[in-house]
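In: coordinates only, sequence not included:
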């Protein structure tokens, strides 16, 4: 029986000894199929020779000529300089790193073929360290017959090695055909998988270099479709696995919800009502709810979460509410205590900083079932935390947690209870492309309406050199009885360095603005100290709050109308938008000042301009996706969740609807095709396999 390509070890390929095999294994290449799916990043056109007289800046070219002079030049850096002539013109080859053997080779009269990019030099156009080979005699030598692929690589693996491996792997396709798991019913276009792989490793001379570089060639689109489909199927499998065990129907009486709504000082918006009804319908089912609620900053997601929690409690179950940071978790804890304790309900608190007897007491409340709700950070899913009857898990700012962390809370439910329902909330609007890929295992609701009375925040971008003017503006705002934030940012993630930066700014501002009451909050303060400062700011006892980005989420002070963010160019768009959402919560005109340190990079300028020009979280999220990529936007850069070999979420957005339809069709008509497709594209990821 013929072995499948994925079963053939790379050691079968010529030139792959133990050392090379180990390097390839470290890089995730284990089988001959892996080599075929290790696709080129880009291509070079070495199929034609360009006359030296026709050279243009910025274009990779092949040139051919005779060395007419070769000398060592002693300038700022010692270099070997060769003058090359072909009858149409003369150019210079310059080597800063060269050997004695090279110097002996590159002598007058030697005929060379070179490949590289000409740059402007002291004596006209020059090539720095071009690839070259010596040509014997004057007879013409054939050029490359196809475009030259450039592969993604790692230290110790040269491009020539990758090309030799790919050439050999393509030879195996004849005897060991690659399995075609996409039937004609879902396959877009006419390209088979084998045809697409051959084309991409060996593009012919007439291939469109532009199409290939842009990822728009039909062969690339064929593979991108399959890769996106594999990701979608993996998440659908995860969803089906989660739902296989069933869940408790949370359809208890509505009394608690009505009491809660009666005590709120404001009516729900239409969007809050709609999303609450969608959640209630899910909770009433014995299939586990898997719902993502998106809502821009200030849209009222926490109230919607409270209504969902009360559904669980009125049905006799416990609810866990998890947030990624201490300050956000504390904010939720205080909110839920204020809302639910008047209804006779008990709220427990767990965080990493809670130790000893205090932690044991809270854990006991949760384990005994006395606590109706447990609010906390990642401490909630640690092994020693047990729930009596966990029926609903609410996770805020899910993109800050790994998928493993989100799903590990579901294991806290006992077997007789079934899977807990899951409600995921985010104030970072997720672009459609990411929602259809990274969150394909979740149903989505959007709170697309802000409470009445909110005024849009005006954003201005200023050079750090204008700090004195900002101080004057601060004085004027606080003199009118309004409050302000001053946010300090650092590139380093160190709490200690962040705290030092905040303390320095706080001391400087106290000196500059002696008439203002200025508070300070940062991640290294004790929870009690932070809570006291935040309470003082909320009570308007402080005019200005100097803080690190710990105040990004969860702080609601309607009287704050001005925010200054130092070094704003260092933060991502989503984080800047979250920070800006701390102002504009009252009826007065609010401002956000983005201070930057000149000179600004092009990317930094684009990000700050995008924020200045829009208050729409979804528009900003799309911009963030384009500028930073999906891995960073989701906070999953290290997990491998959204790293694609060939697909690109912006470029291939038009494929996503077809991918979704194909996934549904395959799971119904050819469910046995799902596993091999997932293994082909995600074989080295443990993400989906173990959650």
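Out: Received, thanks. Bear in mind that the values here come from a model prediction, so they are computed numbers and not experimental data.
In: make it CA atoms for all contacts and neighbour counts henceforth
Out: OK.
In: can you pull out the strands in the stretch 151-300 of the chain?
Out: According to DSSP state E, counting those that start in this stretch, the stretch 151-300 of the chain carries its strands in the segments 290-295.
In: where along it do the helices fall?
Out: Ranges of helices in the stretch 151-300 of the chain, per DSSP state H, counting those that start in this stretch, are 159-175, 193-201, 209-214, 218-243, 255-263, 270-283.
In: now the angle between helix 193-201 and the longest one, please.
Out: To tie it back to what came earlier, the one meant is helix 218-243. Calculated by axes from the mean of the first three to the mean of the last three C-alpha atoms, to 10 degrees, helix 218-243 forms an angle of 120 degrees with helix 193-201.
In: returning to what we had before: mind checking which of the helices of the stretch 151-300 of the chain is nearest residue 434?
Out: Nearest of those to residue 434, taken as C-alpha to C-alpha: helix 218-243 at 11.1 Å.
In: same for that closest one, what does it pack against?
Out: Judged by 3 or more C-alpha pairs under 8 Å, 6 or more residues apart in numbering; DSSP states H and E, helix 218-243 is in contact with helix 193-201, helix 656-669, helix 674-682.
In: Using JSON lines, lay out the ones you listed together with distance to residue 182 and mean neighbour count.
Out: Shown next, in JSON lines, are the helices and strands packed on helix 218-243 (distance: least, C-alpha to C-alpha, whole Å; neighbours: other C-alpha atoms under 10 Å):
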{"stretch": "helix 193-201", "distance to residue 182": "9", "mean neighbour count": "19"}
{"stretch": "helix 656-669", "distance to residue 182": "8", "mean neighbour count": "17"}
{"stretch": "helix 674-682", "distance to residue 182": "9", "mean neighbour count": "18"}
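In: Included below, for side-by-side comparison, is a second structure:
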């Protein structure tokens, strides 16, 4: 009997055309059929008396044909009257052949399955699945009938027959699908064995609750979901191990340079910043690459921590680079690092997609020959034509905007010098601990959980949009006092074009209502240079009011802005609202955020807005966001190593995440040889992608 790893074309009846359809479902090998789980189930395990049927019931009925005729209504149909000892039901076919019509002779015994619905003749079943039977002792199904995800031209019955063939092979050779979780571990984590789980999900016994199965709550589904989450975490840990096998520059702490830097700052570091810096110093002093995620709430001072780490690299005769996801944020970093580093005699280079011609060539040359010790940029930093002389530290800001592979591409930039750079990853979107441990299993995690002194918490209010005139007056009064304000227009139907139109219309309305103010506009369809000019004018105080889309969500720092209006906040997640609110309250003046919603609000929206009113704590907001929206949305799953799940669902299986890390620890300690095969089983082609990073 050939292996379950053989291509599906080895199964009876699978030619090239069918193989292409199966490929669309992610089924290439015979074993893939075993992991192609049903969406839902039908109960065909008992015959239901016709009299007990209600409209909407799916059931198997059996009886004798009392009458059969073609009826002319709005549509011509074949109508069969089927009676058992309790009552009569109609089977109606709108598509039928003369041969089919001949089959249905009065007195013939028929067993049929379908959904009973109220029709012209009472209860009717449209286009039932049926068979003519000569023997009423013919057994019914002995398990619930699975309904699988399928594709055009591939019928359920065909898919079931192929899965039956896969199970025949498994039964003939159980070793072909190894159980990689040893029994001791399964007992400790209360996990049923693999073959039994697969059988229970494809052929559930009649007493199984189909809703429990379909909701993914059956112990068999949970076991498979946990194994899949485990495989993803193991793959990320493997990435970490591979990177840490490479040599990295052991960097000095650069205390002299850091002390000179700190004397320039108009503030002292917080206890949390100092604690995280100590963790970074220990990592950077080792001769293998640091891989650390620093989480810090909006305004907690992550950039200063990044600058201190960069000075360690520069003191160690290396270069440091910081990459940001948007031109606006990257330019802001460039201005900050220049102001901080140039007085220390350190050249800071700027590289983005919009840098062209001679300027770009000069910047690339300065990066390559090492004159630029500090490099700031966007995605442009990891383009193939950018070469560093000796990159010792790669800093990635707003990690959730970059994928695992984009972030690892920067690592290659240091390898020309024979060393792998240390990596510092930062995010202002706090991620609940269990989630961070699973999604970022390749990173150590540090938290800056303290705001600098002198920050006044932003006061948040929610108001219905019919009170717009009041808000307009509030802007007039704040700007008359020399303050500045933001007005944020949120997403409309996921369309950037409509979003920009809405922002333009809002700017025009506000310009009519507030003719004495200078009003700027920033949206996603503007050229980066235009956006930067408007943001620069706002930062310099030349504009009183900035109307913007959510492009200003991350990192823009204008301490004089004290009022933020967010229109239709019910369209956004909590973490995004918190990010936007973080654009104000960056100085010592009292700041306000107005959530201008459109009633009526859903229960979810009410809960979100009330959380925003109650707290400014980003970590509490992250926990609430997780509870309301689920992990997939909070993480931006595509960007993590947890994308492309076959069975696990981050939302449904969130409670399993806390079990993944201890299970991975135990497996690697007791049964390390199982790690690779588990990764291959669940990640398939993806596994090799992780292997190459």
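Out: Now that the structure is in, tell me what you want to look at. Everything numeric here is computed off the predicted structure, so don't read it as measured data.
In: Could you quantify their similarity as a TM-score?
Out: Put the two chains on top of each other and the TM-score (TM-score structural alignment, normalised by the length of structure 1) is 0.89; 685 aligned residues with a C-alpha RMSD of 3.4 Å.
In: Reformat the helices of the stretch 151-300 of structure 1 as CSV; add distance to residue 551 of structure 1.
Out: Output for these, formatted as CSV (distance: least, C-alpha to C-alpha, whole Å):
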stretch, distance to residue 551 of structure 1
helix 159-175, 48
helix 193-201, 49
helix 209-214, 41
helix 218-243, 33
helix 255-263, 27
helix 270-283, 24
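In: looking at these, which is buried most?
Out: Counting by mean count of other C-alpha atoms under 10 Å, helix 218-243 has the highest mean neighbour count of these, with a mean of 21.
In: What mean distance separates that helix from the matching residues in structure 2?
Out: Compared with structure 2 after fitting, helix 218-243 of structure 1 has a mean deviation of 1.5 Å; criterion: mean C-alpha distance after the TM-score superposition for structure 1.
In: against structure 2, where does that helix fall?
Out: Counting by TM-score structural alignment, helix 218-243 of structure 1 pairs with residues 219-244 of structure 2.
In: Helix or strand for residue 23 of structure 1, just tell me which one.
Out: Element membership of residue 23 of structure 1 [criterion: DSSP states H and E] is helix 18-26.
In: compared with structure 2, how much does that helix deviate?
Out: Helix 18-26 of structure 1 sits 1.5 Å off on average (mean C-alpha distance after the TM-score superposition for structure 1).
In: quick one: buried residues of that helix?
Out: Applying a neighbour-count criterion of 16 or more other C-alpha atoms under 10 Å, one finds 20, 21, 23, 24 buried in helix 18-26 of structure 1.
In: who's in contact with the third one?
Out: I take that to be residue 23 of structure 1. Contact analysis of residue 23 of structure 1 by C-alpha atoms under 8 Å, 6 or more residues apart in numbering lists 156, 157.
In: which residue in structure 2 lines up with it?
Out: Structural correspondence for residue 23 of structure 1 with respect to structure 2 (TM-score structural alignment): residue 21.
In: what's the spacing between that match and residue 218 of structure 2?
Out: 29 Å (C-alpha to C-alpha, to the nearest Å).
In: ok, now residue 440 of structure 2?
Out: 28 Å.
In: Residue 274 of structure 2 too?
Out: Note on residue 274 of structure 2: its distance to residue 218 of structure 2, by C-alpha to C-alpha, is 47 Å.
In: just residue 160 of structure 2 next, same as before
Out: Residue 160 of structure 2 sits 21 Å away from residue 218 of structure 2, going by C-alpha to C-alpha.
In: now residue 472 of structure 2
Out: Separation of residue 472 of structure 2 from residue 218 of structure 2 (C-alpha to C-alpha) stands at 54 Å.
In: Counting neighbours, go ahead and name the busier of these two.
Out: residue 218 (18 against 14; other C-alpha atoms under 10 Å).
In: just checking, that one touches residue 212?
Out: Yes - with contact defined as C-alpha atoms under 8 Å, residue 218 of structure 2 counts as touching residue 212 (6.1 Å).
In: Identify the residues contacting residue 623 of structure 2.
Out: By C-alpha under 8 Å, 6+ apart, the contact set of residue 623 of structure 2 is 431, 432.
In: For the stretch 351-500 of structure 1, which segments are assigned as helices?
Out: Under the criterion DSSP H, counting those that start in this stretch, helices of the stretch 351-500 of structure 1 are mapped to 356-368, 403-408, 432-435, 467-479, 495-512.
In: if you compare those, which one is most tucked away?
Out: Compared across these, helix 432-435 shows the largest average neighbour count, a mean of 18 (mean count of other C-alpha under 10 Å).
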